[in-house]
Structures are given as structure tokens and as C-alpha cells.
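Chemist: Build me a model:
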Amino acid sequence: MKNTAQTEPFLVIGNWKMNGTRELLHKFACDLETTAPAGCTQVLCLPSVIIPNAVDALADHNIEIGGQNCSSHPSGAFTGEVSSTMLVEAGAKWVIVGHSERRTGFSETDEEVNSKADAAITGGLVPIICVGECSADREDGRHLDVILDQLAASTPSNLQLGEAVIAYEPVWAIGSGKSASEDQVREAHDAIAAWLKENLVPLPVLYGGSVKPDSAADLAAIRNVDGFLVGGASLDPASFKGIGTVSSETLSKAQR
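Modeler: Just a heads-up that it's a prediction; the model follows:
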């Protein structure tokens, strides 16, 4: 049985992080089908400087474009920052906020993530709000408390249906080459979906953490997994395409 939130297509969202060139965009344009796999929406979240290039390069493809971060401010004296309205003008429809690399490497707090998500929505973007536990949290058995505390503090309280997406990323799995086990993913996604239903509104919940074509089928079959936030594999057109294809095939026959 599908998650109540999954009235939208299964989301396959790539996060290129601080990677990407016009040459790579050209390769994606050449190697990917112009249509998305059945039942899926494909998104590439890119460094802001190549978003306009991506819009042009992928104009004939059914791929939406997003950013990787945005300011909580609409404009002003914030050197080096990029506002949500700037991302929209560049051609973005989505933006990642609160990625673990931002939380850890740039000391972003839940409150800052909340403000960025609110600014993204105000500016016309759909924020992908990231939450997830580190290895110590899981080893101590408090991973669900950490995840739900982050979720409560990072999501704007006035969210409406369709305005945002949640991404669960176990920090210990990102870049490790290993996905969380099916039971670990199921436990986290069920908890997040239940919290959203009880406290806010049902929203799609993505899984992120070393997703690859060979792990996508099992993960996509799990109830309350409404898509993927893909890191390293999204830099390879064949892998990104494969994740979408496998997900589409799984959803067409799975009873979740």
C-alpha cells in the first residue's frame, strides 16, 4: 500500500553537490531519454552557477532543475548568498535545504533550515528538507528521537500539501557506498510519515544515502518511500537513468 502522501509521481532527485560542468550537462542531454520513466519525476539539483546552462541543455527533456541551498533572506547585504527568487529566475523549481553537509560543515541549525524552507516556499520553490541521524545517534538507540526532533524544528508549521518534500538521509550512509538496511529505512520512513500525518500534513518522504541502481528496486518497494535523493550516482547519466527505470518497474508491480 502506498503512502497517503504519494499522490504525486515517485521522485528521483539528483544532488550534484559541488560538481558539474557544461560538458557533463551535454552528456546528460545526449544519454538520457527525453521522457521520464513512467510514474516518476526526475530532478537535478545543481550548483547555482550552472542552473541556466542546465535549463538550456535539458530543455527537450522532462527533467526539472533545482538548487542546493538558498538564503533565508529575499535580498540584501549578504555577500555570496543566493536567494530563492534568484534561483527561480535562473530556472529552478526545487531547492535542497538542511543537507547534512550543510548542517555539519557550515553549522546550520534546525532554525536556520526552517527559515530557509519558508523563504524557498515564499520565493516559489519546493524545498527538500533533509533530516537524519549520525552513527552515534543510531548506536545509542536514539535515532528516531533525533530524526523527529529535527523534523519538528526544521519544517515550517504552516506548510500546506504539496509545498515541501522531506528527505531522510542517515548521515552514516552518505558517501559510504552502503544504503541503510530495508528495516532501518522502513522504521525511519514510517516514523516520519506518521509524525507528518499527526502534526502537519502528509508530505512525500525521500530516502537518500548511497542509492544506486542495484539497491533502488528493494528501496522503492518499501511503504512510505516516495522517492530518492541521489548523491554520487546522479553524476553518471547511466546510473541516474537506471535508478529511475528500476524504480518505475518496481512501482508498477509492487504492493506497498
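Chemist: can we go C-alpha only for contacts and neighbour counts from here?
Modeler: Noted.
Chemist: can you give me the helices for the stretch 51-200 of the chain?
Modeler: Listed in chain order, the helices of the stretch 51-200 of the chain (DSSP state H, counting those that start in this stretch) span 51-57, 84-90, 100-105, 110-123, 135-139, 143-154, 182-199.
Chemist: Export these to CSV and append columns for distance to residue 242 and mean neighbour count.
Modeler: Formatted as CSV, those follow (distance: least, CA to CA, whole Å; neighbours: other CA atoms under 10 Å):
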stretch, distance to residue 242, mean neighbour count
helix 51-57, 20, 19
helix 84-90, 28, 21
helix 100-105, 25, 14
helix 110-123, 30, 22
helix 135-139, 29, 13
helix 143-154, 29, 18
helix 182-199, 20, 17
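Chemist: Those helices: which one's closest to residue 227?
Modeler: helix 182-199 (11.2 Å; CA to CA).
Chemist: For the helix or strand that the closest one is followed by, name the packing helices and strands.
Modeler: Using DSSP states H and E, the helix or strand that directly follows helix 182-199 along the chain is strand 205-208. Counting contacts by 3 or more CA pairs under 8 Å, 6 or more residues apart in numbering; DSSP states H and E, strand 205-208 is packed against strand 165-168, helix 182-199, strand 227-230.
Chemist: and for comparison, fold this next one:
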Amino acid sequence: MEIFLHSETWIAILTLTFLEVVLGIDNIIFISISANKLPKEQVRKATLLGLALAMVMRILLLFSISYLIALKDPFISFDVDWFRSGITGQSVILFLGGLFLLYKSTREIRHKVEHTEEEAILKTPKVISFSSVIVQIILIDLVFSFDSILTAVGMTNGINGALTIMVIAVIISILIMMIFAQPINNFVHKNPTIQMLALAFLILIGFMLIAEAAHLSHTEIFNQSVGVIPKGYLYFAIAFSLGVEMLNLRVRKK
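Modeler: This is a model prediction of the structure:
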């Protein structure tokens, strides 16, 4: 396909796959906690099934959200002395998505600092039924799919073939997690700053989505149009921060 001839496509796929894997660690942890309530011989089966369900759910959400983002005609307009805007379905989805990412990332950072969420799940009663555990896993997947998909939308919005890029990145990231679930889990537990870095990126992407929503609705504040944040700035920030963190990891090991 023509989109794969552009370097921007491959940069988006690699960056998004990395973020999906790192942000999917929480999903792996909670799936593992739920699966460990089963007999030992069923744990791996439940974990792999949970990740497969996560992939299916995220792809379905991708198609539904991509359809909603295609709604570009304004359905309500504001025109006052200092504020003008034409609200569209696309801008509403991006704006709410940005708010959700800001809320979810700050909440997750607090949980990482206080270690509250894992402890709460570990205190839940043991479940024996395989089907009950799968229902728990589906609910967990649903919660974690939203920030994953909104991250993908924020990273690829405006890029040619965005939906294809998002689907490819989701499939690759889930396959990586299926193969290397335990090693990835161990690595992030040993280096929690990696996941904190990814959550910080979510805050950046959340602000970017809100700015994108204002730009697409042609918002003007005090006669100044709201501009769009170039994706290249985001990719550079992620690559630079990740490079610095890799150097920090090497220094800490020595």
C-alpha cells in the first residue's frame, strides 16, 4: 500500500506500538491477577484468551471511534465577542477523549505512587469459575481499551491511512504482550519509570487532542485561531525522553 512508502507511517507504527505495549502493562497485570484465581493449569489459557479479547475489543472500538471522528459538519455554533466555534462530532470525540486521557493518566500516576489499585484487586474474593474470570477480564479490557484507543487516535489523527496504522499497531502490541507477557511485566516492575514516562506522554497526548478538537471546530478566542500541534513535535519529545531514560537505566545498572 502507498502509505507504507512514507517514513511518517513507520515512525507512527513503531511509536504507537511502543506506547501500546507499555500502557498495556496494567492490562497484563490485572488479567494475571484475575487469571491466578483459577487452577494453575488454566492460568495461561485465561491470560492468552484475555489478551485476545483485548485485541478484538480495541479493533472494534477503533472502527466505531473512527466513524464518529468522520462527523465533520458543525451541529452547533457559538459566536460571541471573544469566542467563536462550530462544534462537530469529530471535535466532541477528540475533546472528550483528551479530557479522559488527562483524567486517566493523572489517576494512574497517583495509583502508581500509592500502590492502591493492585492491592484492592488482590483483596477480592477468590473466583473458581472459568467463565466468571473471563467476564472479569472482559470488563478489565473494556476499561483499559479506551485510553489505548484514544492514544492511538491522538498519535495518528490527520495521517494518511490512520485507521490501518492503528489496527496494525494494536495487533503487533497484543502479539508482543502474548509472547513476552511475563518478561515485559518483570522489566516494567524493575524499571517503573518507563511506565511513568508513558503515562506522562498520555498527559501530553490529552492536551494535543483538546487542541486538535478546538482547531477542527475552527475555534477563535479573542480573534486568535487555535492552532494544531504538529505530530513531529510529539514524536521528537517521545524519542528524546525515551533516549534519556535508556541512558538513565544504563547508569543505574552500573
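Chemist: Need the TM-score from the superposition.
Modeler: Overlay of the two chains. TM-score (TM-score structural alignment, normalised by the length of the second structure): 0.25; 105 aligned residues with a CA RMSD of 5.7 Å.
Chemist: just to revisit the earlier point, mind putting the helices and strands packed on strand 205-208 of the first structure into a markdown table with distance to residue 85 of the first structure?
Modeler: Shown next, in a markdown table, are those (distance: least, CA to CA, whole Å):
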| stretch | distance to residue 85 of the first structure |
| --- | --- |
| strand 165-168 | 19 |
| helix 182-199 | 27 |
| strand 227-230 | 23 |
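Chemist: Residue 57 of the first structure: which of those is closest?
Modeler: strand 227-230 (20.6 Å).
Chemist: In whichever helix or strand comes after the closest one, which of the residues would be classed as buried?
Modeler: On the C-terminal side of strand 227-230 of the first structure, the nearest following helix or strand under DSSP H and E is helix 237-253. Counting neighbours by 16 or more other CA atoms under 10 Å, one finds that the buried residues in helix 237-253 of the first structure are 237, 239-248, 250-251.
Chemist: Nearest to residue 198 of the first structure among these?
Modeler: For the buried residues of helix 237-253 of the first structure, the nearest to residue 198 of the first structure is residue 251 (26.2 Å; CA to CA).
Chemist: and residue 77 of the second structure, helix, strand or coil?
Modeler: Using DSSP: H, G, I helix; E, B strand; the rest coil, the secondary structure recorded for residue 77 of the second structure is strand.
Chemist: Distance of it relative to residue 152 of the second structure?
Modeler: Distance, residue 77 of the second structure to residue 152 of the second structure, by CA to CA, to the nearest Å: 28 Å.
Chemist: Ok, residue 101 of the second structure next?
Modeler: Distance from residue 101 of the second structure to residue 152 of the second structure, by CA to CA: 11 Å.
Chemist: Residue 13 of the first structure: helix or strand, and which one exactly?
Modeler: Assigned by DSSP H and E, residue 13 of the first structure falls in strand 10-15.
Chemist: which helices and strands does the next helix or strand after that strand pack with?
Modeler: Where DSSP H and E defines the elements, the next helix or strand beyond strand 10-15 of the first structure is helix 22-31. Identification of packing neighbours for helix 22-31 of the first structure by 3+ CA pairs under 8 Å, 6+ apart yields helix 51-57, helix 237-253.
Chemist: same thing but 7 Å
Modeler: Helices and strands touching helix 22-31 of the first structure, by 3 or more CA pairs under 7 Å, 6 or more residues apart in numbering; DSSP states H and E, are helix 51-57.
Chemist: which element is residue 22 of the second structure on?
Modeler: Judged by DSSP H and E, residue 22 of the second structure forms part of helix 7-23.
Chemist: buried stuff in that helix?
Modeler: 8-9, 12-13, 15-23.
Chemist: so what's residue 43 of the first structure up against?
Modeler: Neighbour list for residue 43 of the first structure: 12-14, 63-66 [criterion: CA atoms under 7 Å, 6 or more residues apart in numbering].
Chemist: now these in JSON lines, with neighbour count and distance to residue 227 of the first structure?
Modeler: Formatted as JSON lines, the contacts of residue 43 of the first structure follow (neighbours: other CA atoms under 10 Å; distance: CA to CA, whole Å):
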{"residue": "12", "neighbour count": "26", "distance to residue 227 of the first structure": "6"}
{"residue": "13", "neighbour count": "28", "distance to residue 227 of the first structure": "8"}
{"residue": "14", "neighbour count": "23", "distance to residue 227 of the first structure": "11"}
{"residue": "63", "neighbour count": "22", "distance to residue 227 of the first structure": "15"}
{"residue": "64", "neighbour count": "19", "distance to residue 227 of the first structure": "15"}
{"residue": "65", "neighbour count": "24", "distance to residue 227 of the first structure": "16"}
{"residue": "66", "neighbour count": "30", "distance to residue 227 of the first structure": "16"}
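Chemist: mind giving me TSV with the residues you listed and columns for distance to residue 115 of the first structure?
Modeler: Compiled in TSV, the contacts of residue 43 of the first structure are given as follows (distance: CA to CA, whole Å):
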residue	distance to residue 115 of the first structure
12	25
13	22
14	23
63	27
64	24
65	22
66	18
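Chemist: from these, which is closest to residue 165 of the first structure?
Modeler: residue 13 (11.0 Å).
Chemist: which residues are in contact with the helix holding residue 22 of the second structure?
Modeler: Contacts for helix 7-23 of the second structure (CA under 7 Å, 6+ apart): 3, 148, 152, 156, 165, 169-170, 172-173, 177, 195, 198.
Chemist: Make sure residue 43 of the first structure is indeed in a helix.
Modeler: No. Counting by three-state DSSP, residue 43 of the first structure is not found in a helix; it is strand.
Chemist: just so I know, which of the helices and strands packed on strand 205-208 of the first structure lies nearest residue 114 of the first structure?
Modeler: Across these, closest to residue 114 of the first structure is strand 165-168 (CA to CA), at 12.2 Å.
Chemist: circling back to that earlier point, can you lay out the helices of the stretch 51-200 of the first structure as CSV showing distance to residue 205 of the first structure?
Modeler: Output for those, formatted as CSV (distance: least, CA to CA, whole Å):
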stretch, distance to residue 205 of the first structure
helix 51-57, 25
helix 84-90, 22
helix 100-105, 16
helix 110-123, 15
helix 135-139, 20
helix 143-154, 11
helix 182-199, 7
